[in-house]
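In: Next comes the sequence, and after it the predicted model I'd like to discuss.
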Amino acid sequence: MIRSDTGELPGSHPYVSAGTGRGSRALVVLPGIGDAMFPGEYPPFTGWGLAPYFARYLDEYTVYLLSRPRGLPAGYDADDAVESHREALEEIADEYEAVDIVGVSMGGMIGQELARRHPELIDRLVLANSGCRIDEDAHPTVRRLEGSAREHDWASIRSTLATVMFSDGRAIAYPLTVQTVGRFLQPRPAEPADVWRSLEFALGFDSRDRLEEIDRPTLVFGGGRDPVFPPPITRETAERIPDGSVTLAPSAKHAAFHERKRTFDSRARSFLER
């Protein structure tokens, strides 16, 4: 039977969890930029929707989707992110034998810093469509997203993200939807500034000179056509981490972990169980 919980953890982190109550480990998912695009409160029983997506993990894990706080400070950086996430992870770690992290895009950037600064809180780290820095060629796109955020043009942001993330029909269908009926149906950010501050965080992040300090086993999973973290950056990230490994989904883009979910789950489970 699935157990679901929602609430807020120390550091003002909204969360939703799902598990069977049998798992002795916690799998904490740190989301990407899109996390800033919704109100930040998970309705009761949200975990019932989360559970099927992570069904392959629930025999061993309770899965936590750990959002960032709403109302990020101006100049939000790695120090801010690590401090608040540390508080939340400490509370989770008190309940389980071990904590593994899956960091998606921006969440993977935060995951790198957590693993480097607080290895005592993390057993294994998975970076999903994330890396040590954003590719230079992607900076203009991120800047455009930042400009749209300052104009509160959420439909344009979601439309652009869809083309960046998907390599299939969703790259066409999603933008058409969000630019029409989706303008009235999509959730709005609780704090609009969180969106552009998250984008600024990602643009300014570069961990190349710090990756060798990560002593946690790390899997880097990316897409062969990811325009944000292309294969050279994915490989560089894994190579600079002492116990790093890399898997690429050849034709996938910035949502490879989702587009190629069977491949991702198979590789991630194998890595987490080794």
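Out: Structure received. Since we're looking at a predicted model, the values are computed, not measured. Residues are numbered from 1 along each chain as shown.
In: Could you use CA atoms for every contact and neighbour count after this?
Out: Noted.
In: so where do the strands sit in the stretch 1-150 of the chain?
Out: For the stretch 1-150 of the chain, the strands defined by DSSP state E, counting those that start in this stretch occupy 3-9, 13-19, 25-30, 61-66, 98-104, 125-128.
In: could you dump those strands to a markdown table with distance to Glu91?
Out: Shown next, in a markdown table, are the strands of the stretch 1-150 of the chain (distance: least, CA to CA, whole Å):
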| stretch | distance to Glu91 |
| --- | --- |
| strand 3-9 | 8 |
| strand 13-19 | 11 |
| strand 25-30 | 11 |
| strand 61-66 | 12 |
| strand 98-104 | 11 |
| strand 125-128 | 18 |
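In: Buried deepest among these, which one?
Out: strand 125-128 (a mean of 29; mean count of other CA atoms under 10 Å).
In: out of the strands of the stretch 1-150 of the chain, nearest to Trp154?
Out: With CA to CA as the criterion, Trp154 lies closest to strand 98-104 of those, at 20.4 Å.
In: Next, the angle strand 61-66 makes with that closest one.
Out: Angle, strand 98-104 to strand 61-66, by axes from the mean of the first three to the mean of the last three CA atoms, to 10 degrees: 50 degrees.
In: From the rest of the structure, what touches strand 98-104?
Out: 24-32, 92-93, 108-111, 121-130, 272 (CA atoms under 8 Å, 6 or more residues apart in numbering).
In: now do stretch 6-25
Out: 1-5, 40-48, 50-51, 58-70, 83-85, 87-88, 91, 96-100.
In: Which ChimeraX command selects the buried ones in those residues?
Out: Buried subset of the contacts of stretch 6-25, written as a ChimeraX selection, criterion 16 or more other CA atoms under 10 Å:
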select :4,5,40,41,42,46,47,48,50,51,58,60,61,62,63,64,65,66,67,68,69,70,84,85,88,98,99,100
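In: Keep only those of the contacts of stretch 6-25 that are in helices.
Out: If you go by DSSP state H, those have Gly47, Trp48, Leu50, Ala51, Glu83, Ser84, His85, Glu87, Ala88, Glu91 in helices.
In: Taking those together, which two end up most distant?
Out: Trp48 and Glu83 (29.6 Å).
In: quick revisit: pick out whichever of the ones in helices among the contacts of stretch 6-25 sits closest to Ser245.
Out: When these are compared for distance to Ser245 (CA to CA), His85 wins out at 24.5 Å.
In: which residues does that closest one contact?
Out: Gly11, His13, Leu114.
In: residues near the last one, how many?
Out: Per other CA atoms under 10 Å, the neighbour tally for Leu114 reads 25.
In: and the gap between the residue lying closest to it once chain neighbours are set aside and Val16?
Out: Spatially, and ignoring its direct neighbours in sequence, Leu114 is nearest to Val82 (5.8 Å; CA to CA, 6 or more residues apart in numbering). Going from Val82 to Val16 by CA to CA, to the nearest Å gives 20 Å.
In: Structure two is appended below for comparative analysis:
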Amino acid sequence: MPYAAVNGIELYYRIDGDRHGNAPWLVLSNSLGSDMSMWTPQVAEWSKHFRVLRYDTRGHGHSEAPHGPYTTEQLTGDVLGLLDTLRIARAHFCGISMGGLTGIALAARHPQRIGRLVLANTAARIGSPEIWVARAARARNEGMAALAESVLPRWFTADFIAREPLVFAFIRDVFVHTDRHGYASNCEAIDAADLHAEAPVITAPALVISGTHDLAATPEQGRALAQAIPGARYFELDAAHISNVEQADTFTRTVLDFLQADPPA
């Protein structure tokens, strides 16, 4: 399995598409409690047009889960280290939820490394200390299965869960097998991240995607984020928090159209 030693840890990654070709690079960053497999609905189509680089955020999937708490600086440093290891000077970036926070910070602090930016189901500030402190403590003390019944139903609408029980079961399986300490440490990174001051300095062309039924990063927060980023576009899907799965075809097409659009005049 491909691992890269970056930022003091072993980071698991995967490349789809011709890695030695000339297509632009596209980095995909997962949400809290998931792993790179969450991008399965998009990879086949996007890898026809891009060299797609997925990675498991630290504390998730096959990546290392070092002692926390983690920070936004570490999460962005992991991406930069991976790009450097693979000799990628510049890439488009698409992140969901926690991955979106990483994208905001990357684009604001390292504009030379980011081409186009897609921020899905995220906000400049997600949640509150009341949520994240309790969530981190419960993950560490009781394990991930104890969180599944309260967290996962918020990821999708009830109609989707009823219509796609196998998809929901697969995502639940990834969630409950996430390292509990890695999950908790990422909760602490999210809790500490307030990027309201950074969004306005982003110069990359940006697309913000929200889910109409998202309770974690609401449409109101998504619209505010899009308004804060100069020239950003906003798109809303009939979905809850994991919109790339719940509205996979529309998400795939919308992002592809944005990434391939002519540059602004």
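Out: Nice, thanks for sending it over. Quick caveat, the model's predicted, so the values are computed rather than measured.
In: so can I have JSON lines of the contacts of His85 of structure 1 showing distance to Leu211 of structure 1?
Out: Formatted as JSON lines, those follow (distance: CA to CA, whole Å):
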{"residue": "Gly11", "distance to Leu211 of structure 1": "25"}
{"residue": "His13", "distance to Leu211 of structure 1": "26"}
{"residue": "Leu114", "distance to Leu211 of structure 1": "11"}
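In: still contacting in structure 2, which of these?
Out: Retained in structure 2 (both residues aligned by TM-score structural alignment, their matches' CA atoms under 8 Å) from the contacts of His85 of structure 1: not a single contact.
In: which one among the residues you listed gets closest to Leu248 of structure 1?
Out: Among these, and counting by CA to CA, the member closest to Leu248 of structure 1 is Leu114, at 23.6 Å.
In: I figured the closest one hits Glu87, correct?
Out: No - Leu114 of structure 1 lies out of contact with Glu87 (CA atoms under 8 Å); the separation is 11.1 Å.
In: Glu236 of structure 2 should be in a strand, yeah?
Out: Yes - using DSSP: H, G, I helix; E, B strand; the rest coil, the assignment for Glu236 of structure 2 is a strand.
In: neighbours around it, how many?
Out: 18.
In: ok, so what distance separates the nearest residue to Ala93 of structure 1 once chain neighbours are set aside from Glu239 of structure 1?
Out: Spatial nearest neighbour of Ala93 of structure 1, chain neighbours left out: Val99 (6.2 Å); criterion: CA to CA, 6+ apart. According to CA to CA, Val99 of structure 1 stands 23 Å off from Glu239 of structure 1.
In: Now do the contacts for the aligned residue in structure 1 for His213 of structure 2.
Out: Applying TM-score structural alignment, one finds that His213 of structure 2 aligns to Arg225 in structure 1. Arg225 of structure 1 makes contact with Pro231, Pro250, Ser251, Ala252, Lys253, His254 under the criterion CA under 8 Å, 6+ apart.
In: I'd assumed Arg225 of structure 1 was in a helix, is it?
Out: No - with three-state DSSP as the criterion, Arg225 of structure 1 is located in coil rather than a helix.
In: Make sure the residue nearest to Leu114 of structure 1 is actually in contact with Glu113.
Out: Yes - with contact defined as CA under 8 Å, Val82 of structure 1 reaches Glu113; the gap is 6.7 Å.
In: follow-up on the earlier one: may I see the ones in helices among the contacts of stretch 6-25 of structure 1 arranged in JSON lines, with distance to Asp215 of structure 1 as well?
Out: Below are these laid out as JSON lines (distance: CA to CA, whole Å):
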{"residue": "Gly47", "distance to Asp215 of structure 1": "32"}
{"residue": "Trp48", "distance to Asp215 of structure 1": "34"}
{"residue": "Leu50", "distance to Asp215 of structure 1": "30"}
{"residue": "Ala51", "distance to Asp215 of structure 1": "30"}
{"residue": "Glu83", "distance to Asp215 of structure 1": "19"}
{"residue": "Ser84", "distance to Asp215 of structure 1": "21"}
{"residue": "His85", "distance to Asp215 of structure 1": "19"}
{"residue": "Glu87", "distance to Asp215 of structure 1": "21"}
{"residue": "Ala88", "distance to Asp215 of structure 1": "21"}
{"residue": "Glu91", "distance to Asp215 of structure 1": "22"}
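In: Skipping adjacent residues, who's closest to the match of His213 of structure 2 in space?
Out: Closest to Arg225 of structure 1 by CA to CA, 6+ apart is Lys253, at 4.6 Å.
In: for the alignment partner in structure 2 of that neighbour, helix, strand, or coil?
Out: In structure 2, Lys253 of structure 1 lines up with Ala240, judged by TM-score structural alignment. Three-state assignment for Ala240 of structure 2 (three-state DSSP): coil.
In: Ala240 of structure 2 is in contact with Trp155, isn't it?
Out: Yes - counting by CA under 8 Å, Ala240 of structure 2 does reach Trp155; the two are 5.7 Å apart.
In: list residues touching both of those two?
Out: Joint contacts of Ala240 of structure 2 and Trp155 (CA under 8 Å, 6+ apart) are Asp214.
In: Pick out whichever of the two has more residues nearby.
Out: Higher neighbour count among Ala240 of structure 2 and Trp155: Ala240, with 28 against 22, using other CA under 10 Å.
In: OK, contacts around the more buried one?
Out: With CA under 8 Å, 6+ apart, Ala240 of structure 2 has these contacts: Arg154, Trp155, Phe156, Thr157, Gly211, Thr212, His213, Asp214, Leu215, Glu246.
In: and the closest residue to Gly99 of structure 2 other than its chain neighbours, what does it touch?
Out: Of all residues not flanking Gly99 of structure 2 in the chain, Ser29 sits nearest, at 4.7 Å (CA to CA, 6+ apart). By CA under 8 Å, 6+ apart, the contact set of Ser29 of structure 2 is Met36, Arg54, Tyr55, Asp56, Thr57, Phe93, Cys94, Gly95, Ile96, Gly99, Gly100, Thr102.
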